[in-house]
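*Asks:* Output the structure for:
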Amino acid sequence: MTNPINSAVLGTIASLGNMGTTESRTGKGNWFEAFGEAWGKALDTQADAITAQSDVVSQGGDKPSDITQLTTESMRMSFMANSSHSSIDSVSKALETMARKN
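*Replies:* Next up is the predicted model:
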């Protein structure tokens, strides 16, 4: 399984290049909006992984390994949600600081 953080967030950030505009699913926007959208996609992907593993458990997959995998996916979601909040908050504070200096 590919890491949702690497594939969605870092891939989008790398493709942004500079601080200009970029296309997003909602039309034209800036790189900060694309950054948030990438985090949203990564979190959606992780939520899908949790749902899939939850389906395994609900269909009788009550082996310790199945439950441990569900716990692992849930904890990964928690880590990703905290990381997305922290990174978006940090970037927005940096943008605010830059705006004040201009």
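
*Asks:* Please count neighbours and contacts with C-alpha atoms only from this point.
*Replies:* Will do.

*Asks:* what's the spacing between Glu73 and Thr51?
*Replies:* 9 Å (C-alpha to C-alpha, to the nearest Å).

*Asks:* Alongside the first, I'd like the structure of this one:
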Amino acid sequence: MINITQMSKGILEGCVLMVVKDKPLYSKEIVESLREYGFNDLTGGTIFPMLVRLEKQGLFEIEKVPVSSAPSRKYYSLSEKGEQELIQFQNVWNEFRNIVDSIMKKGEA
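*Replies:* Below is the predicted model:
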């Protein structure tokens, strides 16, 4: 049987890369953006470890911005490696979607 958690994790990583593609965001903004797109059950506990892992892979450029009443915020934007990873994710996603769509259409007939 398909492990939906593992499948979602890979898709979510690609979506995180996409939401920071055009504008640097800090972790809370990333979570809020993904919720706006429909990841309603998403929590910081899911995103924070993922951000750390993706950062260690060199997919982000980080900018720490001081905040007067709190610790500095860490803003995430795509590194060159992150941009390449996003392109690869988009290509794999499009191929995967086409395959699944073909199978689903056959099932409708």
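
*Asks:* After superposition, what's the TM-score here?
*Replies:* For these two chains in superposition, a TM-score of 0.40 is obtained (TM-score structural alignment, normalised by the length of the first structure); 61 aligned residues with a C-alpha RMSD of 4.0 Å.

*Asks:* if we can go back for a sec, compare Glu73 and Thr51 of the first structure (neighbour count), which wins?
*Replies:* Neighbour count, other C-alpha atoms under 10 Å: between Glu73 of the first structure and Thr51, Glu73 has more, with 21 against 15.

*Asks:* helix or strand for the more buried one, which one?
*Replies:* Counting by DSSP states H and E, the element that carries Glu73 of the first structure is helix 64-101.

*Asks:* likewise Val31 of the second structure?
*Replies:* For Val31 of the second structure, the host element (DSSP H and E) is helix 27-36.

*Asks:* Correct me if wrong: Asn30 of the first structure contacts Leu16.
*Replies:* No. The pair Asn30 of the first structure / Leu16 is not scored as a contact, 9.3 Å apart, by C-alpha atoms under 8 Å.

*Asks:* Now for the two: what residues contact both?
*Replies:* Each of Thr22 lies in contact with both Asn30 of the first structure and Leu16 under the rule C-alpha atoms under 8 Å, 6 or more residues apart in numbering.

*Asks:* Look at these two and report which has more neighbours.
*Replies:* Leu16 (18 against 14).

*Asks:* so who does that one touch?
*Replies:* 22, 31.

*Asks:* Give me the distance between it and Ser65 of the first structure.
*Replies:* 40 Å.

*Asks:* ok, now Asp44 of the first structure?
*Replies:* 24 Å.

*Asks:* likewise Phe32 of the first structure?
*Replies:* 39 Å.

*Asks:* So for the two, which sits in the more crowded spot?
*Replies:* Ranked by neighbour count (other C-alpha under 10 Å), Phe32 of the first structure and Ser65 place Phe32 first, with 19 against 10.

*Asks:* quick one: which helix or strand includes the more buried one?
*Replies:* Assessed by DSSP H and E, Phe32 of the first structure sits inside helix 31-58.

*Asks:* so Val56 of the first structure makes contact with Thr68?
*Replies:* No. Val56 of the first structure is beyond contact range of Thr68, at 11.9 Å (criterion: C-alpha under 8 Å).

*Asks:* now the end-to-end length of stretch 56-65 of the first structure.
*Replies:* One end of stretch 56-65 of the first structure to the other measures 11 Å (C-alpha to C-alpha).

*Asks:* gap between the two ends of stretch 21-37 of the first structure?
*Replies:* 14 Å.
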